[in-house]
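>>> no FASTA, just this:
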């Protein structure tokens, strides 16, 4: 009984099994996954939205909903420009204050 407890602790602690069996190899397919696509700008999102509205191969209501969401996301990105660093914000506010 004590031996079983010790073996369970070894397996739980992440130690290799005492049988000397090799560990399974990592899945090769995971290393060949393509990186995610680049983030679309608001203009590109609006173009994709227009393409969705013109699609005839799916339900028009579904295409309209997808296009509405893409338009919403484009508007949200236009309203919130990318964040600037604190140093850049400080330079801009000082320049504005000094009249440059």
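Nice, thanks for sending it over. Note that the coordinates shown come from a computational prediction; the quantities given were computed from them, not determined experimentally. Residues are numbered from 1 along each chain as shown.
>>> make it CA atoms for all contacts and neighbour counts henceforth
Noted.
>>> Show me what counts as buried in the longest helix along the chain.
Across the chain, the longest stretch assigned as helix under DSSP state H is helix 60-79. In terms of neighbour count (16 or more other CA atoms under 10 Å), helix 60-79 has its buried residues at 63, 64, 66, 67, 68, 70, 71, 72, 73, 74, 77.
>>> The fifth one contacts residue 48, correct?
No. Counting by CA atoms under 8 Å, no contact exists between residue 68 and residue 48, whose distance comes to 10.8 Å.
>>> then this one, side by side with the first:
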């Protein structure tokens, strides 16, 4: 099943890459006690590692949190520059 929006084939690649990372870094080889344990541990990986620490090439090798912070700072300084930067992704 495709995970992309209609007419945008690039979304699926991003979703597939995320699923690969999730499987490689958390799920493979893990034995979860129950669904609640799996939900908690996978959620922690996404929030703590993937969003705060892991660098992403599509975000100029920044973590999503760092990228959001830099975007907010840039938005306060020059709204035109931020518009151009948002449109290139």
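In hand now; what should we look at? Note that the structure is a prediction, hence the values are computed from the model and not measured.
>>> tm score of chain vs chain?
With the length set by TM-score structural alignment, normalised by the length of the second structure, the two chains reach a TM-score of 0.26; 36 aligned residues with a CA RMSD of 3.8 Å.
>>> Now for the buried residues of helix 60-79 of the first structure: which two are most distant?
Farthest pair in these (CA to CA) is 63 and 77. Separation: 21.2 Å.
>>> Quick one: the helices in the first structure, in order.
Ranges of helices in the first structure, per DSSP H, are 2-12, 42-54, 60-79, 86-98.
>>> typo on my end, the second structure
Under DSSP H, the second structure gives helices at 10-22, 35-44, 64-77, 79-87.
>>> what's the closest of the buried residues of helix 60-79 of the first structure to residue 90 of the first structure?
Using CA to CA, the buried residues of helix 60-79 of the first structure come closest to residue 90 of the first structure at residue 77, 23.1 Å.
>>> From residue 47 of the first structure, how far out is that closest one?
Residue 77 of the first structure is 14 Å from residue 47 of the first structure, where distance means CA to CA, to the nearest Å.
>>> now residue 4 of the first structure
As judged by CA to CA, residue 4 of the first structure and residue 47 of the first structure stand 64 Å apart.
>>> okay, the two: which has more neighbours?
A count of neighbours by other CA atoms under 10 Å puts residue 47 above the other of residue 4 of the first structure and residue 47, at 15 against 9.
>>> dump the residue contacts of the more buried one.
By CA atoms under 8 Å, 6 or more residues apart in numbering, the contact list for residue 47 of the first structure is empty.
>>> No further questions, thank you.
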